[in-house]
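Trainee: Got a predicted structure here, sequence first:
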Amino acid sequence: MQIKRNVLLNPGPATTTDSVKLAQVVTDICPREKEFGDLMEYCATEITKFVGDPKDYVTVLFGGSGTATVEAILSSVVPENGRILIIDNGAYGKRMCQITKIYKLDTVVFESSSIEPIDLKALEEVIKGEKGLTHLAMIHHETTTGLLNDIAAVGKLCATYKISFIVDSMSGFAAIPVDMKAMNIDYLAASSNKNIQGMAGIGFAICNKKALLATESIPMRNLYLNLYA
């Protein structure tokens, strides 16, 4: 069976192959049955293996866009007395800032060029100067310009200053190698429709299990998008 294909030249979703399209033609599976749960668990485990050991990291799946997953992380993991620094060097960094503003999270914005590497010395000075930072969030690969950010270097800074590290890797995941443990990443967001080249509609957050379990006491700011739940 040959399926007509349009070659998509947008940043994502990606053009899908016939094999991906036809893999969906299966007997209906009830989402309340064990078979569905087993399938979800298998997918979550295999996704985790791209970037970390499933003993230490776990993938949480959402029916929603990549932005829904980023919103889930930001709204779920920053405590009421927390403070987050966001690196804004493109459209998706700005979107993170929009999300934290809506949730009224105490946010420090580090503005950087959308085409030049992040000034790590300047970033460290801001981290040292801003008291009470608990989290840092940034984009891995800024889709709008193609800028690849040095998440390993920023991860080292987060380790030094004991800050929880959040990375949006929508257009980096499964194309650019990531080791969450080595890069000190606690939460990584990605989706089904970029480098995995699956169908759009599934976002996922890959989480450090210890960090995720520690968020249990944070009051829920929403229902469906709560990461711990």
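Mentor: In hand now; what should we look at?

Trainee: make it CA atoms for all contacts and neighbour counts henceforth
Mentor: OK.

Trainee: Thr144: what's it in contact with?
Mentor: 11, 90-91 (CA atoms under 8 Å, 6 or more residues apart in numbering).

Trainee: List only those of those residues flagged as buried.
Mentor: Buried members of the contacts of Thr144, scored by 16 or more other CA atoms under 10 Å, are Gly90.

Trainee: so where do the strands sit in the chain?
Mentor: Under the criterion DSSP state E, the chain contains strands at 57-63, 84-88, 107-111, 135-139, 141-142, 147-148, 164-168, 187-191, 202-208.

Trainee: Need the residues that contact the second one.
Mentor: So that's strand 84-88. Strand 84-88 has contacts (CA under 8 Å, 6+ apart) with 78, 93-94, 96-97, 105-112, 133-139.

Trainee: Can you name the residues that contact Glu35?
Mentor: Neighbouring residues of Glu35 by CA under 8 Å, 6+ apart: Ile29.

Trainee: Second structure follows, compare the two:
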Amino acid sequence: MLLLTPGPVQTHPSVRAAMDEDIAPWDAEFRPFYTSLRERLRDIAGGVEGVHATLPLQGSGHMILEAAIRTYVAPGATILVPMNGEYAVRIARLAREAGRVVVELPAEDTHAITPGAVAAALDAHPEATHLAMVQSETGSGIVNDPAVIGAVVRAAGRRMIVDAVSAFGALPMDLAAQPEMDAVVFTSNKCLESVPGFAFAVARMDRTEECAGQAGSWSLDLSDVLAQARRSGWGSLRFTGPVQTLRALEVALDRLDAEGGPAQRLTRYRANAARLYAGLCALGLRPYLNQAEQGPVVVTFHQPDGMDFHGFVGALKARGVNISAYYTTEAPTFRVGAIGDVGLAEMDRAVAAIAETLAAMGKLPAAA
């Protein structure tokens, strides 16, 4: 089966094989391995030793994102959220349910957030202490640039949290150049090409310590994760987690290094997305984004009129291609991931399977 969702992604057999081991996370041999893994993730984020730390949390991207909001945004404080996709909607909900005040910056899910819009919103809302933004919006496929938006946030004297869940490991991130960023959060199972299980924040240690005690949750308090590392060492865990997945992540990071790092991985993903975009357009399908806005992680297309979406997904899976079984855009769409242990041959296979499936359903526009 070819897995082409925005995550979890297709993984290399060596990554999956690394989990075939029973591990005691409290064992002395585990500690140097875990310490090294945290340092490697910090370095990918452009973090600085002694300034930034990797703060792991077992679970999904939603959990680490909520932990970052709870940790760095004070209860009752205001957070600005640019609303150009479903995952921004989720940031807003997480913040509200954590007792933070949300100011929404309206935006279309077909265009990246502009620095001018953010500057105007921050000027209009001096009470907003933070901006929280999605870097790669997998509802549609657009990319927001944290460096460009961060410069505006920094100039305004505010703080920033970036959801890089579907971006980290490919799209650029340089924490050393962005002192306004409290944390970038991500998971192991997207552009890092590993399996689900752990999520991570790479965060400023000074800010994390300043914010101790305001999360309102022991499990989701990143300041407590840092305090545990200070007390017991960087190779220690607070609670038992799916540690076999960390072995898989180690192999995935080795593969990232062998590929040439995030820049080279991004080149492959961009080529994958371009091949999908061109191939599906050639079938007569209508892209959700114009080519200038199309990101490298997921390609989204309008559904043909009257198409049975779930029937399409099921029939495509029967042909060996598994895509997202839901969509989050207002218009009916379908989306195909361009990330994971895949290349141009897999993109061509996906386009051919989509063409066969739509033709069998009588919904192939080029055949009309």
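Mentor: Great, that's in hand. This is a predicted model, so every value here is computed, not measured.

Trainee: Just the buried ones from the contacts of strand 84-88 of the first structure?
Mentor: Buried by 16+ other CA under 10 Å: 78, 93-94, 96-97, 105-110, 112, 133-139, out of the contacts of strand 84-88 of the first structure.

Trainee: Look up the counterpart of the biggest helix by length in the first structure in the second structure, residue range please.
Mentor: Ranked by number of residues, the top helix in the first structure under DSSP state H is helix 34-49. Mapped onto the second structure using TM-score structural alignment, helix 34-49 of the first structure covers residues 28-43.

Trainee: distance of the counterpart of Leu175 of the second structure in the first structure from Ile151 of the first structure?
Mentor: Alignment note (TM-score structural alignment): Leu175 of the second structure maps to Met180 of the first structure. According to CA to CA, to the nearest Å, Met180 of the first structure and Ile151 of the first structure sit 10 Å apart.

Trainee: tell me, how many neighbours does Ala182 of the first structure end up with?
Mentor: Ala182 of the first structure is flanked by 12 other residues according to other CA atoms under 10 Å.

Trainee: Repeat that for Glu124 of the first structure.
Mentor: Residue neighbour count, defined by other CA under 10 Å, stands at 15 for Glu124 of the first structure.

Trainee: residues making contact with stretch 114-133 of the first structure?
Mentor: The contact list for stretch 114-133 of the first structure, computed with CA under 8 Å, 6+ apart, reads 82-85, 89-90, 110, 112, 145, 147, 149-150, 153-154, 157, 161, 163.

Trainee: what lines up against His141 of the first structure once you look at the second structure?
Mentor: In the second structure, His141 of the first structure lands on Ser136 (TM-score structural alignment).

Trainee: Tell me which residues touch its match, please.
Mentor: 142-144, 163-167, 295, 297.

Trainee: Leaving aside the residues adjacent along the chain, what's closest to it?
Mentor: Leaving aside its sequence neighbours, Ser136 of the second structure sits nearest to Val143 (CA to CA, 6 or more residues apart in numbering; 4.6 Å).

Trainee: Near that neighbour, how many other residues are there?
Mentor: Neighbour tally, Val143 of the second structure, other CA under 10 Å: 22.

Trainee: cool, the one 4 residues further on as well?
Mentor: Burial of Ala147 of the second structure is recorded as 16 neighbouring residues (other CA under 10 Å).

Trainee: show me what contacts it?
Mentor: Contacts for Ala147 of the second structure (CA under 8 Å, 6+ apart) come out as 173, 178.

Trainee: now it: how far from Gln178 of the second structure?
Mentor: Distance, Ala147 of the second structure to Gln178 of the second structure, by CA to CA: 7 Å.

Trainee: so who does Thr45 of the first structure touch?
Mentor: 54, 58-59.

Trainee: Throw those residues into CSV and include distance to Ala205 of the first structure and neighbour count, thanks.
Mentor: Shown next, in CSV, are the contacts of Thr45 of the first structure (distance: CA to CA, whole Å; neighbours: other CA atoms under 10 Å):
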residue, distance to Ala205 of the first structure, neighbour count
Pro54, 13, 19
Val58, 8, 23
Thr59, 6, 24
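
Trainee: pretty sure Asn322 of the second structure contacts Leu2?
Mentor: Yes: using CA atoms under 8 Å as the test, Asn322 of the second structure is close enough to Leu2 to be in contact (6.0 Å).

Trainee: Comparing Met180 and Ile151 of the first structure, which residue is more hemmed in?
Mentor: Set Met180 of the first structure next to Ile151 and count neighbours by other CA under 10 Å: Met180 wins out with 25 against 21.

Trainee: I figured that one hits Val51, correct?
Mentor: Yes: when contacts are counted by CA under 8 Å, Met180 of the first structure is listed as touching Val51 (5.8 Å).

Trainee: center of the second structure - which residue?
Mentor: Geometric centre of the second structure, nearest residue: Val165, 1.6 Å, by CA atoms, centre = their mean.

Trainee: how close does that one sit to Gly139 of the second structure?
Mentor: From Val165 of the second structure over to Gly139 of the second structure the distance is 13 Å, taken as CA to CA.

Trainee: Need the overlap of contacts for those two.
Mentor: Listed as contacting both Val165 of the second structure and Gly139 by CA under 8 Å, 6+ apart is no residue at all.

Trainee: Distance of Cys211 of the second structure relative to Ala345 of the second structure?
Mentor: From Cys211 of the second structure to Ala345 of the second structure the distance is 48 Å (CA to CA).

Trainee: Ok, Thr208 of the second structure next?
Mentor: Computed as CA to CA, the Thr208 of the second structure to Ala345 of the second structure distance reads 44 Å.

Trainee: the more surrounded of these two?
Mentor: Set side by side, Thr208 of the second structure and Ala345 show more neighbours around Thr208, with 23 against 10, by other CA under 10 Å.

Trainee: The more buried one -> the first structure?
Mentor: With TM-score structural alignment as the criterion, Thr208 of the second structure pairs with Leu212.
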